[in-house]
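Trainee: got a predicted structure here, sequence first:
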Amino acid sequence: MIAFLRVADAAEDDDPELKVWIKQVRDVAYETEDIIDGFMLQLHRKNDCCCSGVCDFLGKLFCSVRNLKTRYETAAEIQSIKSRMTEIAEGHRRYRYKFNVAEEGSASGFGSNHGIDPRVDALLLEETKLVGIENPKKQIIPWLVEGESRLKVVSVVGMGGLGKTTLVKKVYDDSVVKKHFQNHAWITVSQSFEVEELLKDLIQQLFHQMKQSPPENLSTMNVNRLKGIIKEFLRERRYLLVFDDVWSIQSWEYIKYMLPNENCGSRVILTTRLIDVASSCSKETDGHVYELNPLSEKDSWTLFSQKTFMGNPCPTHLIEICNNILKRCGGLPLAIVAISGVLSTKKETSIDEWKLLNWSLGSELEGNDVLESMRIILLLSFNNLPYYLKPCFLYLSSYPEDHQIEHNTLIRQWIGEGFVKCKEGKTIEEVAQGYINELVNRSLLFPVKTNDDGSVKVSCIHDFYREIILLKSRDQNFLTTNNEQNMIWPRRVRRLSVHGTLRNTEIERYGTRLCSFLSFRVEDHKSILSILQLLKSCKILKVLDLRGVPLENFPEAILYMFHLRYLSLRNTMIKRLPRSIKKLQKLEILDLKETFINELPIEILELQYLRHLLVYRHVPGSYLPYDYVHGFKILKGMGSLKFLQKLGVIDAYPGSVALKELAMMTELRRVSITKLRTEDGVALCLCIEKLQNLCSLGLRSVEGDVLDLSHLSSPPLSLQRLYLTGRLAKFPHWIQSLQSLVKVYFRWSQLRDDPLEYLQDLPNLVHLEFLATYVGEKLSFKAGKFQKLKLLGLDKLEPLRWVIIEEGAMPCLEKLIIQRCNSLKGVPDGIERLSNMKVLEFFDMPDEFVAPLSLEKHGGEYWKIAHIPQVYHTYWRNGCWEVYPLDGKQTNEQSGQPKNAIVRTQEQRNWL
């Protein structure tokens, strides 16, 4: 059934009858999974009963009879499934003539082109005056008509509906471009293309342009003969070829070998939705990649107004509704044009019609001809996904609109669901990260925040793609989102995502088939009671995320979820775990961050499949105190959890026991240890040497004790992030050997040696922060050093008087933060050389330091920082941060706050 669905999935949108048939197969597949899960649960319960009961002959016989009953019931259900499959097989035979799945065993019969030309977006955009296209056009044209004479590829990449085809068509038709090239041709590639047809189309265009007849017998020529004709025709000519809608690198491989490179200044333009296709095709010719972005708010409104109101002003009573609708379009030209086309038919006096469209946009996508065209175009990206990525992408429909999706959480949820398949030589987390990279590469996820190494940390999904996958999820009964008060519940709910409230008197009946439950912003008492009632009926749940729900006690119902793999109680008020947590034998991820739990029951050691154990709570405050995070006490025997990859935060006291246990967890990738004492030095270093898979290491000593790392001789060379908090007798010289280090924090180190001497040659260091790290008066960044550093933070270096940046040091630095360095005489000498600087911020620095930097102080030091776009001085006052732009221009004004101040909470200081 799964193999069939893998092939048929992309075709169901084209044929309503086929859609019904595929839904039947999918329902049976779901039911089969439920039967298997239910059988395993019942068998587990019976075995538990036998083990804990009377173990004599009669007791064993009784258990055998009960097991036999379970097996008999399961057998009956399987027979029912087989009968239904026989009926479905009959349907299969009726469709076989149309979709030759059995004969060919491939997806060739499904979803080849959906009967829709994906260039419809360009045609739609031609209906109105183009907006926001001139600047991209001005950038691309010089790439075509200027530069080296050898063949170059220019790739235009972006999500579906951004107007890639429209932009390239305008470039292609530009008079300057037309005059520059002797031959031109436009070829549409699309998802599934026949090489022969593509080559014949190209030949006909080229010969027609020269007013020549194409070769005889063109229709019977093979691929090699066709390529030879094209290559010979284009030889010693300056040509421009457009290959529109390229979906794979392999497609380009079919094409590139027929293109002669005679140093005539020829060019090729590709349009694609895939970043790796764009970069790969352009890189090998040293070409260019233009990444098309959504329209700005201004251009979006201009385009919207032109289509909706025919250039007339928007009526005042519709402005708020229009802004809400436009916000959901997210700068996507196709969406703006399609929706404004629908709105242009609405009466401007009937405000209810406009409100209704805004509220019911998801259902309108299926019920309106114009919006249906847009839906089909966006569906191309979904249907083109590999089968293993489709459930991962559909899972994003569980997140609320505009929600920022944290990748670490998403990866753990995917793993809990069983979506991620193991690959040899990779951890399952690394495979899942690859899935995310694929979605980003396909422009289906948009990066919001990145890690220091450039990988994406947080992303979001475009509102219209979210609407598409919401509809898909609903059709396939993949996931139900409870974000409407009067929603129609499906007969069976497999995955449930609750946004805000959960009110349903019969809610418990939906839990019996539920395999995933996620909650967002659930706080009211009635909703919490509904959730607890629902959980009582959840027997086959695999993923449970209750983050942010104000629970004070661990819900007892969780303990009966035999299949549970992922459990998040993050940001709840729970204070302890019950000893019966041991019942969750399949648990792999346990997230207790920001709860009040600081001790774990000894029974946690029976959860042998644990991979991620997160137990810690941060201390709020304006600045990080020394003990800024509280962890948990490690248990004797915890080293038996062999599969642990992420563990935090461990209270090491007493160090000898904790470090011995920790050293046995050789699969650890990330660990953080607190409350280390001076006498733990030898044991700590021996422990670290055994954890050679570590990528992230955090160490903090007891305040006043030395963090002794002098005995470490073979550090984990895979380390990328290192956080050291505590007094260091001397700088750990082994850090110089960590070529993979990306981020380094030194806090309260009180070093007498200049730490820059040991860090300056690390080839991949991007992020460096010092907090009370150095007691010297001068820091000097030497010429040519810190070649990749992008973020530098200097905090509470009280004796520091001078910072010197020599020529060629830190050439990539983008952000510099200086705070509480009260002895500093002025901005770093040489800061004017840092041409890539974007942000300079001073926190709680003396007035005499800031004053010479003001614009009003002519002849001061402002000239050194004049090239930096954003410069702020910031102070902690009245429980929040007041941020003042240096130039005195008002950036944001809030009632009751000092003039020119931007107010931030502590959480908004995301650089910490």
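Mentor: Structure's in. What do you need?

Trainee: alpha carbons only for contacts and neighbour counts from here, please
Mentor: Fine.

Trainee: what's the burial count for residue 644?
Mentor: Using other C-alpha atoms under 10 Å, residue 644 has 23 neighbouring residues.

Trainee: put this next to the previous one:
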Amino acid sequence: MAYAALVSLLRTLEESPQPMQQIPSDLLRKVGCLLEILDEKSSLSIRDLEGQIRDASFEAQDIIESHISSDELELSKSVSSGVGSCFWEIISALQDMFPAIHLCETSMEDKDMNELDEHKGLQRVIDELDSILEALSKIEDGKEEAPGAGNSRSAGCSRFVASNESMPVGLDEDLLHLKDRLTGCSSNLDIISIVGMGGIGKTTLARKLYNDRLIEEYFGTRAWVVVSQNYHVQELLTILVNSTRQEGGEVHKKIVEELDVRLYKNLKGRRYLIVMDDVWDTKAWDYVKRFFPDDNNNSRIILTTRQSQVALYANPRSPIHHMKLLSSEPSWDLLRETVFGQEDCPYEMEKIGRKIAKNCKGLPLAIVVIGGLLSRDIKEENWKRIAQDVKSTISKNDGDQFMEILSLSYDSLPHHLKACFLYMGVFLEDYEIFVSQLIKLWIAEGFIKPQPVETLEGLAKDYLSNLINRSLIEVRRRKHNGEIKILIIHDMLRELCLRKAQDEKFFQIVNRCSHVYPQGRNNQRRVSIHYDILPPLTVHDRYLRSLVYFCDRHSSNHLVFSIVSFRMLKVLDALTIKFNEFPVGILELVHLRYLAFCYTGNLWLPASICKLWNLQTLVVYRRGFGVLGPYNLYLPLNIWIMPQLRHLLFDKGFLPSPLLAKAILENLVVLENLQTLSGVKNFRCSEEVLEIMPNLKKLGISYVHDKSTEWSTYEFNNFVHLHKLETLKCVFIAKDDLVRKPLPLNLVFPLELKRLTLTGCRISWEKMTIIGSLPNLEVLKLRDYAFEGSVWEPNEGEFTKLKYLLIDRNELEHWYADSTHFLQLQHVCLNHCFELEAIPTEIGDNGALEMIELFRCRSSVVASAMLIQEEQQSLGNEGLRVRVNSYRDYVESLDSTSLRKRVYAGGR
């Protein structure tokens, strides 16, 4: 984790409240130089030095952050001693905190000694970095040499699952589809890529195609070559030339130029099939592709790879064949065949066997490995023991070989992605990971190296896409506009994360099996709690940087008593722990960047929250009984003097006006980093207020209306000044249902808006043109009489980019549309539309419609949806589905009781 440690140290140096005299001037320069070198060098070439770089970075960061923590604590004590004095004096002291980080009450002699020790420590680190830089300068990176240098794995080597490649269980549809592509009507040379995670069966599928009798007869010339991560071009060409030769003996020693010519001549004018198995980068393909002639005779090349970008590079116009994990029945079939061959499984063993197959989570490699273990001892008690923990069984037996195959994906990662991938192991097994949460955690942990022209969130999304393209994590669910919403990681890849994390001293998992931490201070920098009933934490608290809870405790005492000792903590995710009052010990954690917790009853955040001057993400949600009740969160004025804030996520939070903060604190700052403000109540959106948040991208507000307040006082028309706003959620609630009034028409939206949710506005459908004319709107959700009236007829050319439309509870009777509306509409959801007579058939004319969902609508609406489906099917659109939801389906779709969904997916 050398790269992540360096990036984190770099951010510590750059974000310190002021330069400290104790820090030698060239430390920042050396850290930057090391990062540049790591960006250029491969992981394998510097493996021996990574541990030294990591430990040196940790030591420097510990010294610097310990110094900052000590100074901040002394200042905090001096402020606390004046509690009996005037409120304004306390505010003044808090204001002075940032520039005054040397206001310690220790004696000058002690302070001088501490500073001398710190200086010596940092100088020792710099000397270590100098020696590392010198060593790095002597390393020749294999990827910078001639293609294929430094082969560590023969291009023709055997595979771990080679003996099982004859088993195409669960691949029938894949085989039929790819055989059609291999023998299809296209006469041009076609490159067909098979992509998937390690062990998913890419090679098995390619081998079955290669050995198929029909394919063997169709292609007069065939060749198979395993490329691997480190390859010799000469060896690749030699194998291809020998496999495609027409006559004469084998070629053994030829220079590359002669092999190039020989290969081209061997293939010229012939219909050939070449399989390039296990391709890791584009360089090998770049070198050999020019020797594959295209004679318009239906020749084909199959590429197997774990990386989508390699497949796209080889042939951007050809669809990629993505391998899928096996479902339950094919998993059992593969396990049964591995254990028993053509014989039947004993009846009493089948139930246990199916459970074992299920626990392999559809990965053929895991099923084959566990099948080999089961075949050694076919006894019920042995199988039951294995069924308890498949992963541990594999690890204890064939784990090294198994993990070696998966480790190839990790070893090939560029340095900047390794920490991001390993962090996936922090989460629980089978945990659905919200992308919005993951990105915030990555940034807070310091994994993202800042770039001048891109936000940290944008860079994090690029990192995420790269990991997905490398088949290391899987997309579980997307948003309605196609953006990734939820991720999962396969159990075996998560096991790889846990193993590598232990080797790299990256994080520790605490569960019922691991109450005691391994020795060594660097093992304690990140801790993830997976168990509800825990003894007191026994970590080396000085070095702990990240504490993430996934348990479901009913008391916060465990954390309250421990928190004050975690002085270096940067990430505290305690969203599963309920606090009855704000845990004031948190205010001593001046390095915190990410803070998440939940509360019961009413909660007032203290004004001294501003002491957390590094804080980027603050998540405070209500949990437990009365979630929908009158309890509220009250935020202090000092929120407006915390310039590092990026994301504020609340549940019924009252946020005071920044103008009031300006008048009282006289220290208001523009929150240029703030991108998310969610869950605030009755917030007045004056133009002057919104100017304080110029880069806001996501805003969620609710308004409770009473007789004494006019809607206009909230100045909704100023939303238009949020030029970067992409997501807006507005909920309007009448305090007295008997006096519900339509919202005055003063809603104006910014042109960049992509997602809009409105609830309870009661605006006339005639005014929908305000929304319909938004040029970038992709998602529109209208809830609880957001619009009222009986007729909706959009104007020409409206909703041109809308992909998802939800209408829930309204009085709409007639909905009209024509071919100029809803050109990209993919998903329509209608709930409680009791008066609506039909869905306009024209919304299907665009050919993009994929889903119509209905709940508690008239039978005529259902009939119109079925008619649209029939018309689309007659036009060749077989993908359109109509689903009439049950009450259970509807409730599950809301899932408003899920705390994580309320926080990271916006609830409803």
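Mentor: That came in fine, so what should we check first? Everything quoted here is computed from the prediction, not taken from an experiment.

Trainee: could I get the TM-score for this pair?
Mentor: Once superposed, the chains reach a TM-score of 0.80 (TM-score structural alignment, normalised by the length of structure 2), with 818 aligned residues with a C-alpha RMSD of 4.0 Å.

Trainee: which SS state does the residue in structure 2 sticking out farthest from the centre fall under?
Mentor: Here structure 2 reaches farthest from its C-alpha mean at residue 248, the gap being 54.8 Å by C-alpha atoms, centre = their mean. Here residue 248 of structure 2 is coil, with the state taken from DSSP: H, G, I helix; E, B strand; the rest coil.

Trainee: now the one 5 residues further on
Mentor: Three-state call for residue 253 of structure 2 (three-state DSSP): coil.

Trainee: centroid residue for structure 2?
Mentor: Short answer for structure 2 (C-alpha atoms, centre = their mean): residue 435, at 3.9 Å.

Trainee: that residue and residue 483 touch, don't they?
Mentor: No: counting by C-alpha atoms under 8 Å, residue 435 of structure 2 stays clear of residue 483, with 9.7 Å between them.

Trainee: next SSE after the lengthiest helix in structure 1?
Mentor: Assignment by DSSP state H gives helix 57-95 as the longest helix of structure 1. Later in the chain than helix 57-95 of structure 1, the nearest helix or strand by DSSP states H and E is helix 101-104.

Trainee: can you name the next helix or strand after that following helix?
Mentor: Note on helix 101-104 of structure 1: by DSSP H and E, the next helix or strand toward the C-terminus is helix 120-126.

Trainee: mean shift of that next one relative to structure 2?
Mentor: By mean C-alpha distance after the TM-score superposition for structure 1, the fitted helix 120-126 of structure 1 averages 4.5 Å away from its aligned residues in structure 2.

Trainee: now the very next helix or strand once past that helix on structure 2. Mean distance?
Mentor: Later in the chain than helix 120-126 of structure 1, the nearest helix or strand by DSSP H and E is helix 134-145. Compared with structure 2 after the fit, helix 134-145 of structure 1 shows a mean deviation of 1.2 Å (mean C-alpha distance after the TM-score superposition for structure 1).

Trainee: so which bit of structure 2 is helix 134-145 of structure 1 matched to?
Mentor: With TM-score structural alignment applied, helix 134-145 of structure 1 matches the range 172-183 in structure 2.

Trainee: contacts for the matching stretch next, please.
Mentor: 205, 208-209, 215, 218, 298, 300 (C-alpha atoms under 8 Å, 6 or more residues apart in numbering).

Trainee: sorry, back to before: now whichever residue in structure 1 pairs up with the residue nearest to the centre of structure 2: how far from residue 396 of structure 1?
Mentor: Aligned against structure 1 by TM-score structural alignment, residue 435 of structure 2 finds its counterpart in residue 407. Going from residue 407 of structure 1 to residue 396 of structure 1 by C-alpha to C-alpha, to the nearest Å gives 11 Å.

Trainee: same thing with residue 457 of structure 1?
Mentor: On the measure of C-alpha to C-alpha, residue 457 of structure 1 and residue 396 of structure 1 end up 15 Å apart.
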